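A.B. asks: Generate a structure from the sequence data that follows.
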Amino acid sequence: MAGITAYGAYIPFNRLERRRLTEAFDEPALPGEKAVANYDEDSVTMAVEAARNCLNGLPPGGLDGVYFATTTPPYREKQSATTIGAALDAPELVRTADFTSTLRAGSAALLAAADTVNSGARSVLVTAADCRPGAAGGQFEQLFGDAAAALVIGKENVLAEIEDSCTVAGDVITQWREAEDRYVRTWEERFVINRGYTPLVAGALTAIAGRNGISPRDIDRLVLSAPSPRYQTAAALSLGFQKQQIQDGLFDTVGIAGAAHAPLMLTAALERAEPGERILLVTFGEGADAILFRVTEKIKQFHPRRNTTAYLQSRKNSMNYQTYLRWKNMLDFEPPRRPDPDRPSAPAMWRNAKNNLAFYGSRCNNCGTPQIPAQRVCVHCRTKDQMSPYRFAGIAARIATYTIDYLTFSQDPPTVFAVIDFAGGGRLLCEMTDCDPAAVAIGMEVEMTFRRLFKAGGIHNYYWKAMPGR
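C.D. replies: This is a model prediction of the structure:
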């Protein structure tokens, strides 16, 4: 039986306390804080990080599919799953697909992955991420947060079997964005809940319960996505569930993470799940998906590289509202007094895809010294053209020296550049991110993270940066 064989999550390091919105607009705000993607993060980079946590030593070469779910892809016409697969070093013979334009994209991708596995594929990676925009001063600015989650679907070493699933389609206009819209729009709240959310979710739950002969008391954990925390609780209670069965919606710590919200809650539920428990996942968006899982004994043997609890604890919440607006490109600032960056060359990006996306260097076949960027002549023994590809992603590193630059243009000044030494060999000059410049020190342990360097001419240029370990 197909099911989840691995899971992982990613929550950005930076948080915006919602009281900052009260300070900005002198109006009441929701409690807690929300996760905010750094200026060099987007749905693709977060998806890559969630997938890295999910795979955690599992060979990407064993993947037969990479599916990406989001409502905020970087391109309107260019697949993002291929970029994610390349960053993970997935094989070229892999099926890639983007699922988008609905909040049910995450569950739709999960169900499609299960169908793919049941058709003969070994395993399919499903990753979901979102950075949904909410206009300044609106309710969505308070509710929306940025995050990602990833799941591997397969038939071997299954952690949670998919017992059944059900989909109810409903063409009800609740939340939407036109192609020209920057921010999410919504219909009047009572209509959204009374004619959209409540009947569609109830329909999916009633159908899957009837087919499997179960009732709310047979469910150990209800993972229920909702437009807001009060509607999550109200809907669950009205359907016969108890408060202790409802999975934490992370509203006060992360926010509503769009297509990634339900998968993120599911990963949190799996972290605490016990063998034999049943988990019911329910998503909403132009209909509702209900997926019933049963946890197996294998759940005790799997641990993601970093779980949601660790991400919730590892955070920086000193961000002010002006920085938030800058990172979200919601204010026009005076441009830097220097030429704009040139558009990346498509031929150069193609030639260097393995090095830039999968983060490959080389290792000398004669003396075994790793080096980055890839070299023809070994820096240690001077042997020529005796190199093998060597991947540096995931290898621990330390800062050899660094500089703090207050002059270069940055959306998060000052910029920290560091020379880092990788364990086993290899030295690289790179930019640091998600760090406190005052805390950077020689000898500090760092890890590599996939980020967006810049965008020029409509092309997003991705590479790797160093950050302190979380």
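
A.B. asks: drop to CA atoms for contacts and neighbour counts, all remaining ones
C.D. replies: OK.

A.B. asks: ok, Ala9 touching Ala262?
C.D. replies: No. Counting by CA atoms under 8 Å, Ala9 sits too far from Ala262 to count as a contact (11.4 Å).

A.B. asks: higher neighbour count, these two?
C.D. replies: Here Ala9 and Ala262 are compared on neighbour count by other CA atoms under 10 Å; more neighbours surround Ala9, at 35 against 28.

A.B. asks: another one to check against the first:
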Amino acid sequence: MSASGKDGECGILACAAYLPRGRIARETLEEATGWVTGMGRRSSGTRHFANWDEDSITMAVEAARHALQRMSDEPTSEVASLNLATTTAPFADRSNAGIVREALNLNADLSPADRGGSRRAATSALIDLWARRQSGPHLLCAADCIDALPASDGERDLGHGAAAVVIGAGNPVARIRAAAARHEDFVDRYRESGTRFEYRLEPRWTRDAGTVSQLHDLIGQVLAEADTAATDIKAFLSPLPPDAERAVLRAAGLTQCVTAAPLRDSVGTCGSAHPLVMLSWALESAEPGDQLLLIGAGQGFDVLLIEASGGASDDPMSVGRQLAAGRTESNYVRYAALRGLLPVETGLRGERDTRTAHSAHYRRHSDLTGFNGGRCVACGKLQFPRSRICVHCHADGMQTPESLAGLTGTVNSFTEDWLAYSPRPPLMFGNIHFPDGANVMMEFSDFLPGEIETGQSVRMAFRIKDIDTRRHFRRYFWKPVPLAGEQSGG
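C.D. replies: You can find the predicted model right below:
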């Protein structure tokens, strides 16, 4: 997306999505579990799922990094607020948005806010930010990693993903022309606090009783406010099931619209993140002036009319390129084990205690979460971790903090260890060389055995380092992963 619009106008300055590389064909799901329902092979397409070391926080960080990179004319230090929308926050009493802030190295003075409790948490937050008309820039991240029981409709329909938008005054790629919201405690699906899997009600009842009439009225309200005809709408972006979406399109006179069905078919529905994932996907091919209706659904609806002002961009992290770089998992058991849906024997090596020393973690939290090393003022060399004495010229006390997260590294050496424990064997680790002298021993992710080569370029991704299942704590760090857009074998 190129930034083109009216200077100083409050709008969407950037929008980006993140999709985990793993995906599984619905045919594979039904091949493994179709005997339960007797459905056989009826579904087509794929759905994306997160690796064992990904969650809503790590995916939100990746989406936010992509969005901020698209704002080359705006320094990230000036981000005024950060909102994280998710219904699958890893922590109930720890600021999930705060971890995202620290990973992005944003100003500690901004107040990170966690939003949840609804699948429309992201669209509601977007309406709130737009209504305030503050100059910003304000960063809104949305991510969800909703899992479902094997053989359930959710296992087939749901997907994992994240997206981020930056809203404020500047040179927008899109602007919000009108918005409306309505809350209705219509319970079509729900998940009690502390439980992992949702409960769904009859979909036909959901469609007829709680979707068409409510959404039809809101769409009419938004179109009237913007003085726009239904025939002017280019795209209808909703997280609704296909039959409900078709019913709404007929009722609202929007049958000529492009829908996000291809995204639903290839990715799945990504919870609270899905509206923003759809928006990023649509803006990548939108022409200036295209009118988009964006829908958030969950105990009521949000409706936003968005006008695109930018065009497609040749971005290695576009939704299209991420879809092309996805890796299809053909082994259902491995998919279920990686998602924690199937307990597997890890052996004695998997029984190690991963207790976190919180005092040491706090002392180095900026280095660990923000991947901040040190650059020596005397010799200009970069190193990690930052220390008082430069390892190159031995200057004392002359290092300034600098993050390595955005750098491209080179593989100096690597090991594939089939004896050490890893949730996805083998454990892959090695030495990564960074520009200007830094060398770090790191654990790899998203590579299959035999894919890593010495001299290979890699980028850094924020991931789970390990999970303390006894004390229910997870540690995060950075890992080398394949460069954006690189395809990988199955």
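
A.B. asks: What is the equivalent residue in the first structure for Thr123 of the second structure?
C.D. replies: With the correspondence set by TM-score structural alignment, Thr123 of the second structure lines up against Ser107 in the first structure.

A.B. asks: tally of neighbours for the residue in the first structure that Thr88 of the second structure lines up against?
C.D. replies: In the superposition onto the first structure, Thr88 of the second structure corresponds to Thr72 when matched by TM-score structural alignment. Residues lying near Thr72 of the first structure (other CA under 10 Å) number 19.

A.B. asks: And for the one 3 residues further on?
C.D. replies: Close neighbours of Tyr75 of the first structure, defined as other CA under 10 Å, add up to 11.

A.B. asks: Then it would be within a helix, right?
C.D. replies: No. Following the definition DSSP: H, G, I helix; E, B strand; the rest coil, Tyr75 of the first structure is coil and is not counted among the residues of a helix.

A.B. asks: who's in contact with the helix or strand hosting Lys234 of the second structure?
C.D. replies: Per DSSP states H and E, Lys234 of the second structure falls inside strand 233-237. Contacts of strand 233-237 of the second structure with the rest of the structure, by CA atoms under 8 Å, 6 or more residues apart in numbering, involve 254, 256-260, 275, 278-279, 282, 290-295.

A.B. asks: Buried ones only from the residues you listed, please, as a PyMOL command.
C.D. replies: The following PyMOL selection, which keeps only the buried ones among the contacts of strand 233-237 of the second structure, applies the criterion 16 or more other CA atoms under 10 Å:
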select buried, resi 254+257+259+260+275+278+279+282+290+291+292+293+294+295
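
A.B. asks: Pick the one among the contacts of strand 233-237 of the second structure closest to Ser266 of the second structure.
C.D. replies: Each of the contacts of strand 233-237 of the second structure was checked against Ser266 of the second structure using CA to CA; the closest is Ala260, at 10.3 Å.

A.B. asks: The closest one maps to what in the first structure?
C.D. replies: Under the alignment by TM-score structural alignment, Ala260 of the second structure pairs with Gln247 in the first structure.

A.B. asks: Which parts of the stretch 51-200 of the second structure are strands?
C.D. replies: For the stretch 51-200 of the second structure, the strands defined by DSSP state E, counting those that start in this stretch occupy 81-85, 112-115, 138-144, 161-170, 174-183, 189-190, 199-200.

A.B. asks: okay if I get those as CSV plus distance to Gly450 of the second structure and mean neighbour count?
C.D. replies: Converted to CSV, these look like this (distance: least, CA to CA, whole Å; neighbours: other CA atoms under 10 Å):
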stretch, distance to Gly450 of the second structure, mean neighbour count
strand 81-85, 37, 26
strand 112-115, 40, 19
strand 138-144, 31, 30
strand 161-170, 27, 29
strand 174-183, 43, 20
strand 189-190, 43, 14
strand 199-200, 41, 14
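
A.B. asks: Of these, which is nearest Val333 of the second structure?
C.D. replies: Closest approach to Val333 of the second structure among the strands of the stretch 51-200 of the second structure is made by strand 161-170 (21.5 Å; CA to CA).

A.B. asks: Which elements pack onto the closest one?
C.D. replies: Helices and strands in packing contact with strand 161-170 of the second structure are listed as strand 9-18, helix 56-69, strand 138-144, helix 274-283; criterion 3 or more CA pairs under 8 Å, 6 or more residues apart in numbering; DSSP states H and E.

A.B. asks: The shortest one corresponds to what range in the first structure?
C.D. replies: Put plainly, it is strand 138-144 of the second structure. Following TM-score structural alignment, the partner segment of strand 138-144 of the second structure in the first structure covers residues 124-130.

A.B. asks: on average, how far is that stretch from the matching bit in the second structure?
C.D. replies: Here stretch 124-130 of the first structure is compared with the second structure after superposition; its mean distance to the aligned residues, by mean CA distance after the TM-score superposition for the first structure, is 0.6 Å.
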